[in-house]
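Novice: could you work out the structure for the sequence below:
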Amino acid sequence: MNGDIAVFAGSSNKQIAEEICTHLNIQPGKINLKKFSDGEISVKIEDNVRGREVFIVQSTSAPANDHLMELILIMDALRRASVSSISVVIPYYGYGRQDRKVEPRVPISARVVADLLEVGGLNRVLTMDLHADQIQGFFRVPVDNLHFAPVLAEYINTKKIEDLVIVSPDSGGAERARAFGKKVNGSLAIIDKRRPKANVSEVMNVIGEIEGKNCILLDDMIDTAGTICKAADALLKHGAKSVYCAATHGVLSGEAVDKINTTDFAEVVLANTIAIPESKKIHKLKSLSVAPLLANAIKRIHTNQSVSTLFD
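Specialist: Below you'll find the model as predicted:
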């Protein structure tokens, strides 16, 4: 890569930003991030970026508000430093689950976040497995929504798991599970559940043949882990030989790790879109890096090549 490109890392996931830079054969941009005594965020760009194409890597994961505000301030600092363009690389797009009105008098928070980012002065968004595809339409700038599936499929295929069934934890994820099944030669099953309130789910029954099969529960994220753990119990109850779980984003809120640890999973596979603290790393969790995929997308954007081939 030439000197016209710069990659800056916010504080949410510095490791993936460093990996991206390694694959691009560049050094991360120098940036000073700190907080004042009252909690306000301070940003200073330490490099000369005038006229350069800049990419900012920042997941808006917990604490979502701090990371979002930090991202906006980084954009403003870069814009005032006369960069030629700003692309934000958001491996995990926080507030993505609030993508529509599900009851009266509530905001569409995913749209509000898009508006805030556009006010910050971005030119492009590069993200991964948005919770809802329509979020792309909330922006007036180009949005490239990459997928974890190719990276995950390569890993699963190396494990050579026989009698494989891809299980969607709800009907809404059936198409994702079906598409992934084609990549790993797995059949499809769906779990029918009832959700009495937010972050609480009740597994009712399994649609599909899973007895004696090795199952992979596939979802876009694991938050409190209530859904996947109850789903795993249901699959084992219905005669599954083993249960794996795979998700792009490991939010892992509250007691999620404890729930995973006490559930009979063979393995739980996550992308590294969200930095997992050491206290939450257990032997059942397997992290796969999507940094090469993001780096390839950045390179293609910088050289005006098509990014669509990366969606397969």
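
Novice: hey, let's count contacts and neighbours off CA atoms from now on
Specialist: OK.

Novice: in the protein, which spans are helices?
Specialist: For the chain, applying DSSP state H gives helices covering 14-24, 64-80, 109-119, 149-159, 174-184, 226-237, 256-261, 291-302.

Novice: the structure of the following sequence is requested for comparison with the preceding one:
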Amino acid sequence: MPAMTEPKLISGNANRPLAQAIARRMSMHRGMSVGLVDARVERFNDQEIFVEVYENVRGEDMYIIQPTSNPANDNLMELLIMTDALKRSSADRITAVIPYFGYARQDRRAKARTPISAKLVANLLTEAGVDRVLTLDLHATQIQGFFDIPVDNLYAAPVFALDILHHFKGQLDDVMVISPDVGGVARARELAKRIGAPLAIVDKRREKAGEVAGMTVIGEVTGKKCIIVDDLCDTAGTLCKAAEVLIEAGATEVHSYITHGVMSGPAVERVTNSVMKSLVITDSIEPTEAVKNAPNIRIVPTAPMFAQAILNTWSGTSVSSLFETDTLVPIYEGLYSTV
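Specialist: I've put the predicted structure just below:
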């Protein structure tokens, strides 16, 4: 049964531009002004986080927009404390909209005496009072099973497919999708299927953690415009090395489509100086000025997709409809109207 109250958005400090963009998109859909709930999320001198909500939220359907990106611990604590503030203010339902789910890479015990931090984060969110989670391209889809509450995991692949069909129009016969490792084959295959392109793999071997000993291309990439697909780019070392290996193997161009632009340390400099013609990321993590100014980095907005997903959640309609490229065409009409 559809909710009777309007959905209400509140944002932490992790990515306010995205939260504001989602609010604007929802205003367009609803035909009325949808703003962010007036609140302050600040720190005391000892860096303790304090939250105060200035509007009445009793009985409301609340959506907290907060990626848990760098600084991951601060942004996670903001999310937990905002949840507690809303719960104690008698909000009816609290949905954590987490465009980038931090700690997702710690989804299993790779060796003895290590934590499964993604499960711990799931427990913290549930205990704080979150009723539902909405996120984008989890590093490992089994993380949904760490929660005992509903989790909707959106995918960037339909949006990336729209972008590729738009920017490579008339060149799709030359396009080949590349998985940067064996573990990412399913993600790359999904995008390849959407755009009707063949698939190849870059197999990387590590002698020790953090150091790639060698890379081998599995597949014929000669004369192809290669598109590397992955869920996140951290320091960009592996990504840039993969681009070099593909060019050496005969690729004419290398582009990358990465959902989460973590872009730590030397990442921007590496990408700028690499053989990659372009790196396309989403705004799930607020881009730094260096990322915005990089000549070969382009940012695709996620606000249209998140706004529609929030409205579908609020109204009790299907969120999985957003997994289809055709569904997103009207949502992204202003950006990809010529597709």
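
Novice: mind putting the helices of the first structure in TSV, distance to Tyr244 of the first structure and mean neighbour count included?
Specialist: Shown next, in TSV, are the helices of the first structure (distance: least, C-alpha to C-alpha, whole Å; neighbours: other C-alpha atoms under 10 Å):
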stretch	distance to Tyr244 of the first structure	mean neighbour count
helix 14-24	24	20
helix 64-80	28	19
helix 109-119	30	18
helix 149-159	10	15
helix 174-184	13	18
helix 226-237	8	21
helix 256-261	11	18
helix 291-302	23	19
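
Novice: out of those helices, nearest to Asn272 of the first structure?
Specialist: Evaluated with C-alpha to C-alpha, those place helix 14-24 nearest to Asn272 of the first structure, the distance being 7.1 Å.

Novice: residues in contact with that closest one?
Specialist: With contacts defined as C-alpha atoms under 8 Å, 6 or more residues apart in numbering, helix 14-24 of the first structure is touched by 1, 7-9, 27-28, 57, 272-273, 275, 289, 291-292, 294-295, 299.

Novice: please redo it, this time with the cut-off set to 10 Å
Specialist: Under the contact criterion C-alpha atoms under 10 Å, 6 or more residues apart in numbering, helix 14-24 of the first structure has outside partners 1-2, 5-11, 25-29, 55-59, 89, 91, 272-275, 289-296, 298-299.

Novice: among these, which ones are buried?
Specialist: 5-11, 26, 28-29, 55-59, 89, 91, 272-275, 289-296, 298-299 (16 or more other C-alpha atoms under 10 Å).

Novice: tell me which of these fall in strands.
Specialist: 5-9, 55-57, 89 (DSSP state E).

Novice: now, which of the residues you listed sits nearest Gln305 of the first structure?
Specialist: Ile5 (15.2 Å).

Novice: residue in the second structure paired with the closest one?
Specialist: Alignment note (TM-score structural alignment): Ile5 of the first structure maps to Pro7 of the second structure.

Novice: equivalent analysis for Glu70 of the first structure, please.
Specialist: By TM-score structural alignment, Glu70 of the first structure lines up with Glu78 in the second structure.

Novice: do Ala153 of the first structure as well
Specialist: Per TM-score structural alignment, Ala153 of the first structure is aligned with Ala161.

Novice: for that match, which residues are in contact?
Specialist: Going by C-alpha under 10 Å, 6+ apart, Ala161 of the second structure touches 167, 190-196, 257, 324-325.

Novice: rewinding a little: look up how far Met62 of the second structure lies from the match of Ile5 of the first structure.
Specialist: From Pro7 of the second structure over to Met62 of the second structure the distance is 6 Å, taken as C-alpha to C-alpha, to the nearest Å.

Novice: now the common contact residues for those two.
Specialist: Here Pro7 of the second structure and Met62 have 93, 314 as joint contacts, going by C-alpha under 10 Å, 6+ apart.

Novice: now the strand ranked longest in the first structure on the second structure. Mean distance?
Specialist: Ranked by number of residues, the top strand in the first structure under DSSP E is strand 187-197. Here the mean offset of strand 187-197 of the first structure against the second structure after fitting is 1.2 Å, by mean C-alpha distance after the TM-score superposition for the first structure.

Novice: and that strand, what does it pack against?
Specialist: For strand 187-197 of the first structure, the packing partners by 3 or more C-alpha pairs under 10 Å, 6 or more residues apart in numbering; DSSP states H and E come out as strand 164-168, helix 174-184, strand 200-207, strand 214-222, helix 226-237.

Novice: if we go to 6 Å?
Specialist: Here strand 187-197 of the first structure touches strand 164-168, strand 200-207, going by 3 or more C-alpha pairs under 6 Å, 6 or more residues apart in numbering; DSSP states H and E.

Novice: which of the ones you listed sits most buried?
Specialist: Highest mean neighbour count among these (mean count of other C-alpha atoms under 10 Å): strand 164-168, with a mean of 28.

Novice: the longest strand of the first structure maps to which residues in the second structure?
Specialist: Under the criterion TM-score structural alignment, strand 187-197 of the first structure matches residues 198-208.

Novice: buried ones in that stretch?
Specialist: 198-204.

Novice: can you give me how far it is from the chain middle?
Specialist: Centroid separation between stretch 198-208 of the second structure and its chain, computed with C-alpha atoms, centre = their mean, to the nearest Å, is 23 Å.

Novice: neighbouring contacts of that stretch?
Specialist: Applying C-alpha atoms under 6 Å, 6 or more residues apart in numbering, the external contacts of stretch 198-208 of the second structure come out as 176-181, 212-219.

Novice: circling back to that earlier point, so the match of Ile5 of the first structure touches Tyr63, yeah?
Specialist: No. Counting by C-alpha atoms under 6 Å, Pro7 of the second structure does not reach Tyr63; the two are 7.3 Å apart.

Novice: between the ones in strands among the buried ones among the contacts of helix 14-24 of the first structure, which is nearest Lys237 of the first structure?
Specialist: Distances from Lys237 of the first structure to these, taken by C-alpha to C-alpha, are shortest for Val89, at 41.0 Å.
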